[in-house]
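>>> what follows is a predicted structure for the sequence shown.
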Amino acid sequence: MTFKRPIKRKYMLGTTPIEPLKRTSALLKGPELFIKRDDLSLLAGGGNKSRKLEYLVADALRKGADTLVTCGAYQSNHARLTLAAAKREGLKCHLVLSDPTGHGRGAAEASGNLFLDRLLGADKIILKPKDTDLFQALDDEVDACTDAGLKPYAITLGGSSVLGCLGYVDCALEIAAHEISIKEEFDYIVVPVGSGGTMAGLIAGLREAGSKAKVLGINVLMKKVTQEPRIWQLVQQIADLHKIGASAVEEDVQCFDEGLGEGYALPTDEMREAVKLLAEKEGILLDPTYTGKAFAGLIALIRNGFFKPEDKVLFIHTGGSPALFEHQDWFVESNEMTNLPESEDTVE
């Protein structure tokens, strides 16, 4: 299945692998689980936003921009990858970030993605308070860039514009091609839902390809009542502007609040369990904000009997593992490392 797509850059390695989670499936005694490794890409640290940026940065270059401006949380995977793409293309990059937890460390002390933002040489990092309207702050920084004589290109939260969503139409077509090659379909595809573009692109692409797989979104940012209408609007816009997925219906958008906990970027015991489970059983690193919570939501659905034992369920790994380093205290208890052998070497 093909569609007339705009020109894009190349930030993916190619078709990302689909791997069985045999040990996890056996442990959970639920459906047959698989994982699509969209944590693997050519940009620094990898992650799903690379697919969206292939289209967005190509558009920025076509329009003669010299500066990418985007927004997100202070541990934003999207911000890191936007910055990496900017550096690859010789562009400047300004990041407008806020701390959704209200207790994050400053730019000079933080680890994880914010450390990588500094390492990658962000031209400007603006740290805003917890309740900042990031969309307005993004607009303000674009205006400031223009006033300074720059040619800015604004990339919305998560890259989830209609153009950015085409990255996950691509992913959906990869999944459909995999189904054809193995002559077996997935019953469900489970994905973390933050800004919503990943899920919207998947729904549009799968419907366009004729796949029968149902997409289930696990909310990590907003609740079902808010997310489902937003995603459905994106699906409709993809169909209107790019003639992709016109057969999708509103019922195709199904989100769950299992896994969300008290809110975005706030830890839960279920998230800790999910991250440790995939690390110890599969050697795969999830992250505490998106994939950890989404896989926790998937586990909750399994335990609640949502799936049949014969179902085949594909989990989309959207990346984000650098954030683990900022939140080590969420996972490592002080007594877990007390039995290590003493070293004969002393580090001064």
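In hand now; what should we look at?
>>> C-alpha from now on. contacts and neighbour counts both.
Fine.
>>> who touches stretch 319-333?
Contacts to stretch 319-333, defined as C-alpha atoms under 8 Å, 6 or more residues apart in numbering, come from residues 38-40, 45-48, 75, 77, 110-113, 267, 272, 285-291.
>>> what's the spacing between that stretch and its chain's center?
A distance of 16 Å separates the centroid of the chain from that of stretch 319-333, by C-alpha atoms, centre = their mean, to the nearest Å.
>>> quick check: buried residues in that stretch?
Neighbour counts over stretch 319-333 (16 or more other C-alpha atoms under 10 Å) mark Gly319, Gly320, Ser321, Pro322, Ala323, Leu324, Glu326, His327, Phe331 as buried.
>>> do the same with stretch 53-73
Residues of stretch 53-73 classed as buried under the neighbour-count rule (16+ other C-alpha under 10 Å) are 53-61, 65-73.
>>> among these, which are in helices?
The helices in this structure, assigned by DSSP state H, contain Leu53, Glu54, Tyr55, Leu56, Val57, Ala58, Asp59, Ala60, Leu61 from those.
>>> could the residues you listed be laid out in JSON lines, adding distance to Gly210?
Below are these laid out as JSON lines (distance: C-alpha to C-alpha, whole Å):
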{"residue": "Leu53", "distance to Gly210": "26"}
{"residue": "Glu54", "distance to Gly210": "25"}
{"residue": "Tyr55", "distance to Gly210": "24"}
{"residue": "Leu56", "distance to Gly210": "26"}
{"residue": "Val57", "distance to Gly210": "29"}
{"residue": "Ala58", "distance to Gly210": "28"}
{"residue": "Asp59", "distance to Gly210": "29"}
{"residue": "Ala60", "distance to Gly210": "32"}
{"residue": "Leu61", "distance to Gly210": "33"}
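>>> for comparison:
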Amino acid sequence: MNNATHRLDLSSHPRYDLLEGPTPIQPLPRLSAHLGGVNLFVKRDDLNGLGGGGNKLRKLEFLLGEALAASADTLITVGARQSNHARLTAAAAARAGLQCELVLTRAVPRFDADYLENGNIVLDDLFGAHVHDLPGSANALEFANARAEALRAQGRDVYVCPLGGSSPVGCLGYAACAAEILAQSQALNTPFARIVVPNGSGGMHAGLVAGFAALGVDPQLVQAFTVYSKADHARANTLDKANATARAIDAALTIEAPAVVIDESQLGDGYGIPTDSMREAVRLMASKEGLLLDPVYSGKAFAGLIADVRAGRHAPGDNVLFVMSGGTPGLFAYRSAL
């Protein structure tokens, strides 16, 4: 990771503070020793205090900023039954004094009581959100937009957040995170050879790519493991979002296709469906470092990092950073799968 002479200025974009400051970067000494040869670090985006913590708060700072600038009184967003983004949208809305409605689909083929009634869905209710429970075949965003129009007809001002909060506005949260990582890397005198993340709706990956490009750092530094769709689809989706985010930062900034590095080896049978490698990764991180990976995003992405280390795809002595995206409540929803 090279020193950057470029500057990333997001001050023109409205922002509502939801974080307590930069999340720490911590070494994983026992796990590094166990795997051998590579120095593993984690960026603890799971540690944010609001709503149980998680990476979606970075996006929600900018989404809520835009919503409040437009005088919204209601947030609506979409996701699967155990959506981390939905849970944190509900928490952020509560913090800002807004009404919140969640349009959640049963898109993941799990029908046990833990998945349907535990985990994030418990917290959605505690945060005061109104949940619309839709079948897996439903078009959640279409429903959300229709619901928004109905509420607007009643005089409400409604802001609709997309899946995962991954609009160009939401992705700015991870462009800002790129600058945060770069500053921490320099302060720690620890250059990272690779930054590994999960790729679901693509917003975290797209924001980091756009942010590093704006900072003059090669965005191929970031590698994602897709947990939502096949690599070709995830790559095209992330590239589109990275370019839209880049234009929001600097109209002259363009992201080329090779900048988006995505691996589909950990997807398994699909989104939210457990894999043996995910189970091993969750248990290894917990038993060696006392840290909790979620079963849907970080668990699969960290499984990919473990596989790469074991296969010798990182040079001995490399410093590799993994972004822990949060989602701990999902462990309770997936109790029977762990």
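Yes, it's here. Quick caveat, the model's predicted, so the values are computed rather than measured.
>>> just give the TM-score of the two.
TM-score for the superposed chains, counting by TM-score structural alignment, normalised by the length of structure 2: 0.93, backed by 330 aligned residues with a C-alpha RMSD of 1.8 Å.
>>> closest to Gly14 of structure 1 among the ones in helices among the buried residues of stretch 53-73 of structure 1?
Minimum distance to Gly14 of structure 1 across these is 12.1 Å, recorded for Glu54 (C-alpha to C-alpha).
>>> surely the closest one and Gly167 touch.
Yes - Glu54 of structure 1 lies in contact with Gly167 (C-alpha atoms under 8 Å); the separation is 7.2 Å.
>>> tell me where structure 1 has strands.
Listed in chain order, the strands of structure 1 (DSSP state E) span residues 18-20, 32-37, 67-73, 92-98, 124-128, 152-155, 188-193, 214-219, 254-256, 312-317.
>>> possible to save those strands as CSV with distance to Tyr11 of structure 1?
Conversion of the strands of structure 1 to CSV gives the following (distance: least, C-alpha to C-alpha, whole Å):
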stretch, distance to Tyr11 of structure 1
strand 18-20, 18
strand 32-37, 14
strand 67-73, 16
strand 92-98, 17
strand 124-128, 23
strand 152-155, 16
strand 188-193, 21
strand 214-219, 25
strand 254-256, 28
strand 312-317, 16
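>>> wait, which of those strands is closest to Thr146 of structure 1?
For those, proximity to Thr146 of structure 1 was assessed by C-alpha to C-alpha; strand 152-155 is nearest, at 6.6 Å.
>>> so the closest one aligns onto which residues of structure 2?
Counting by TM-score structural alignment, strand 152-155 of structure 1 pairs with residues 158-161 of structure 2.
>>> so how far is that stretch from its chain's centroid?
The offset between the C-alpha centroid of stretch 158-161 of structure 2 and the centroid of the whole chain comes to 19 Å, using C-alpha atoms, centre = their mean.
>>> how about the helices in structure 1?
In structure 1, the helices defined using DSSP H lie at 22-28, 49-62, 77-89, 112-119, 134-147, 162-182, 197-209, 224-242, 269-282, 291-303.
>>> point out the most buried one among these.
For the helices of structure 1, the largest average neighbour count (mean count of other C-alpha atoms under 10 Å) is found in helix 197-209, namely a mean of 29.
>>> what packs against that helix?
Identification of packing neighbours for helix 197-209 of structure 1 by 3 or more C-alpha pairs under 8 Å, 6 or more residues apart in numbering; DSSP states H and E yields helix 162-182, strand 188-193, strand 214-219, helix 224-242.
>>> what about it, how far off from structure 2?
The superposed helix 197-209 of structure 1 is, by mean C-alpha distance after the TM-score superposition for structure 1, a mean 1.1 Å from where its aligned residues fall in structure 2.
>>> which bit of structure 2 covers that helix?
Across structure 2, the stretch matching helix 197-209 of structure 1 (TM-score structural alignment) is residues 203-215.
>>> try stretch 31-47 of structure 1
The alignment places stretch 31-47 of structure 1 over residues 38-54 of structure 2 (TM-score structural alignment).
>>> again with stretch 257-273 of structure 1
Residues 264-280 of structure 2 are where stretch 257-273 of structure 1 lands when matched by TM-score structural alignment.
>>> what number of residues lie near Arg53 of structure 2?
Quick fix: residue 53 of structure 2 reads Gly, not Arg. 23 (other C-alpha atoms under 10 Å).
>>> can you tell me the closest non-neighbouring residue to it?
Across the structure, with C-alpha to C-alpha, 6 or more residues apart in numbering as the measure, the residue nearest Gly53 of structure 2 apart from its sequence neighbours is Asp46 (5.1 Å).
>>> for that neighbour, give its distance to Phe212 of structure 2.
Shown here: Asp46 of structure 2 relative to Phe212 of structure 2, a distance of 21 Å by C-alpha to C-alpha, to the nearest Å.
>>> over to Gly52 of structure 2?
Separation of Gly52 of structure 2 from Phe212 of structure 2 (C-alpha to C-alpha): 28 Å.
>>> kindly report the same for Val122 of structure 2.
Val122 of structure 2 sits at a distance of 37 Å from Phe212 of structure 2 (criterion: C-alpha to C-alpha).
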